[in-house]
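Asker: no sequence on this one, just coordinates:
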């Protein structure tokens, strides 16, 4: 009995170590990091370890080897997107063996792997959130501005969903008169990935802007897109499609319905450490309203801080060459804010 207990303990210990099945990352400076790989995006690998309270972040260019039996959502430079595990090729160390859950195996160099994300079956493990806000008060003009922005992403092997919201409130008080304006923007975007670099987009955008006299504008979109560039420094994509536009204005109870074509371009750049830039331009030549053209442009610059905080600058521009009565052609917003990603 005395001999049986230590053996049982050893079996339990070995089984526990195997169950943990840690990931191993080999670096160019001969260091080895053991833990659980969370993701690799923006050219930075994030790994959780038992010997540090904070996750390690490692430049992907410094990684020379990875061994892991965990499943990841993997995006490759040559347009593949799949769920698979990673291991080193013992014969050619410059290549990784990518073992798909469907049974297929392929080889890829490190520079060809542009995105990794831990792929758990749990719903919450596929979600990520950003939230930021800003506040300013000018005593001389008694002006107050308040803004909140939020974003939630859901990532799976074959599709990606992004929901977003932006609330801006301005108030100017002078003597007994108070003037307040607001601008609210909500919506979601979905991308369904096809073979190669093609994808289908679907989007629904809701905008309320007193600057453009818009009580409510709802724009539904559907289209086909293609990734032109995808590597560890930048993503560039374009899309085209159709849009349905419904508008209500403050100066009338009428509802305007029109149909438009869509031209869209996106860029996400992260070539500098801790600095990220993204921009999107959309042009809507109207199909049913003669000579009308609308355009939307958004740009975001973020600098990462410790503990998942960041500081950022946001710019939004809406243009309409045929605005409603008492409205301007342009609606421009510039924000500086502090946020948190989780």
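Answerer: Sure thing, it's come through. These figures come from a predicted structure and were not determined experimentally.
Asker: all contacts plus neighbour counts: C-alpha atoms, from now on.
Answerer: Will do.
Asker: Can you get me the start-to-end distance on stretch 279-295?
Answerer: 14 Å (C-alpha to C-alpha, to the nearest Å).
Asker: which residues are in contact with that stretch?
Answerer: Under the contact criterion C-alpha atoms under 8 Å, 6 or more residues apart in numbering, stretch 279-295 has outside partners 243, 258-268, 296-300, 318-322.
Asker: what about residue 262, how many neighbours?
Answerer: Using other C-alpha atoms under 10 Å, residue 262 is surrounded by 21 other residues.
Asker: In contact with it, which residues?
Answerer: Taking C-alpha under 8 Å, 6+ apart, we find residue 262 in contact with 221, 223, 239-243, 282-285.
Asker: Just the ones of those in strands?
Answerer: Counting by DSSP state E, the members of the contacts of residue 262 that fall within strands are 221, 223, 239-243, 282-285.
Asker: try this one side by side with the last:
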């Protein structure tokens, strides 16, 4: 009797293990085949900046592969799919010769080339799947003249099928013997929404304070429209224009400025060089109520991705104003380096 019970128990355990394996295989049912003929079956997490991440049972960490090296793909997971800045919710499968079908059940949304897919992320209901964040710190210290510099950069984002919300906050503090402490702080709240095709609307609030230009507070409130001229999984390039209300308060003046401007800008982002990313942003402002005034903000960031979602970044920012505050400089620029983490 005891042997019979043990035999039944062993069979039950065996069936239970098989059922668990079946559940695992069912959950890992996205399939990739590469140009080399190699094949991976697992759970695709995301594809961004030309790199796809897939979780396979035979690896401790997610595999990362180049998107354009994929010869065949078929998913059963549901994704948020960005194709030239149009967002779809569904699955994808290779049709022929790297032609991709985006579908849900029996409905086909679009058929496109593999390289037209800009972004891919596993879709799950809930806040965390659409949320992103990054934080970065940097510190420099030299014995000569007791130079100390501290920088902090942070950003958060939330993305839906049509809208994107982002916010950032950055600090720079630099001190040196026998000189005034350099202070710079800037923040951004930005909301954009896809309108039609490659066009989108944007509303933002940008704040800045710095000691070099005697700016106690500059608050820009912008409303505009933008267009993506080029958007693939290798790079994107967009332009934007609109109106801006510029409210300023200076540390060396009792009077405030409240003016209207037209703004125009461009953003270029390159990310198809292994783990290296390069971003360039330029925004110019021409006075409407204050004729002859011109301002410009320029940012260049070079970022290299490390394991465990870490990264190192070198950034350069330049602010220019041809009509600054009294006894203030026309330009203020900073060069900073730091190490950060993103999620």
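Answerer: Perfect, I can see it now. This one's a predicted model, so the numbers in the text were calculated from it and none came from an experiment.
Asker: Is it possible to mark the buried ones in the contacts of stretch 279-295 of structure 1?
Answerer: Among the contacts of stretch 279-295 of structure 1, those buried by neighbour count (16 or more other C-alpha atoms under 10 Å) are 243, 259-268, 296-300, 318-320.
Asker: Put together TSV for the ones in strands among the contacts of residue 262 of structure 1, with distance to residue 203 of structure 1 on each row.
Answerer: Output for these, formatted as TSV (distance: C-alpha to C-alpha, whole Å):
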residue	distance to residue 203 of structure 1
221	5
223	9
239	12
240	12
241	11
242	11
243	9
282	12
283	14
284	14
285	17
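Asker: what sits against the counterpart of residue 22 of structure 1 in structure 2?
Answerer: Counting by TM-score structural alignment, residue 22 of structure 1 corresponds to residue 29 in structure 2. Applying C-alpha under 8 Å, 6+ apart to residue 29 of structure 2 gives the contacts 41-43, 75-77.
Asker: quick one: residue 187 of structure 2 and residue 342 of structure 2, what's the gap?
Answerer: Using C-alpha to C-alpha, one gets 18 Å for the distance from residue 187 of structure 2 to residue 342 of structure 2.
Asker: My error: substitute residue 100 of structure 2 in the last question.
Answerer: Distance of residue 100 of structure 2 to residue 342 of structure 2, computed by C-alpha to C-alpha: 30 Å.
Asker: out of the two, which sits in the busier spot?
Answerer: Neighbour comparison, residue 100 of structure 2 and residue 342: the larger count goes to residue 100, with 22 against 16 (by other C-alpha under 10 Å).
Asker: who touches the counterpart of that one in structure 1 in this structure?
Answerer: Aligned by TM-score structural alignment, residue 100 of structure 2 pairs with residue 96 of structure 1. Counting by C-alpha under 8 Å, 6+ apart, residue 96 of structure 1 makes contact with 65-66, 86-89, 107-110.
Asker: if we go to 10 Å?
Answerer: Residues in contact with residue 96 of structure 1 (C-alpha atoms under 10 Å, 6 or more residues apart in numbering) are 64-67, 85-90, 106-110, 112-113.
Asker: tell me which element the residue nearest to residue 327 of structure 1 when sequence neighbours are not counted falls in.
Answerer: Excluding the flanking residues, the one nearest residue 327 of structure 1 by C-alpha to C-alpha, 6 or more residues apart in numbering is residue 212, at 4.6 Å. Secondary structure from DSSP states H and E places residue 212 of structure 1 outside every helix and strand.
Asker: and the gap between residue 212 of structure 1 and residue 187 of structure 1?
Answerer: Taking C-alpha to C-alpha, one finds residue 212 of structure 1 at 19 Å from residue 187 of structure 1.
Asker: Ok, residue 195 of structure 1 next?
Answerer: Using C-alpha to C-alpha, residue 195 of structure 1 is found at 27 Å from residue 187 of structure 1.
Asker: Specify which residue of those two has the higher count of neighbours.
Answerer: For the pair residue 195 of structure 1 and residue 187, the greater number of neighbours falls to residue 187 (18 against 10), based on other C-alpha under 10 Å.
Asker: in the stretch 151-300 of structure 2, which spans are strands?
Answerer: Remark: strands assigned in the stretch 151-300 of structure 2 by DSSP state E, counting those that start in this stretch are 163-175, 182-194, 199-210, 215-231, 235-250, 256-273, 276-287, 294-305.
Asker: Format the ones you listed as a markdown table; extra columns: distance to residue 2 of structure 2.
Answerer: A markdown table is the format used below for these (distance: least, C-alpha to C-alpha, whole Å):
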| stretch | distance to residue 2 of structure 2 |
| --- | --- |
| strand 163-175 | 64 |
| strand 182-194 | 69 |
| strand 199-210 | 73 |
| strand 215-231 | 69 |
| strand 235-250 | 68 |
| strand 256-273 | 65 |
| strand 276-287 | 64 |
| strand 294-305 | 59 |
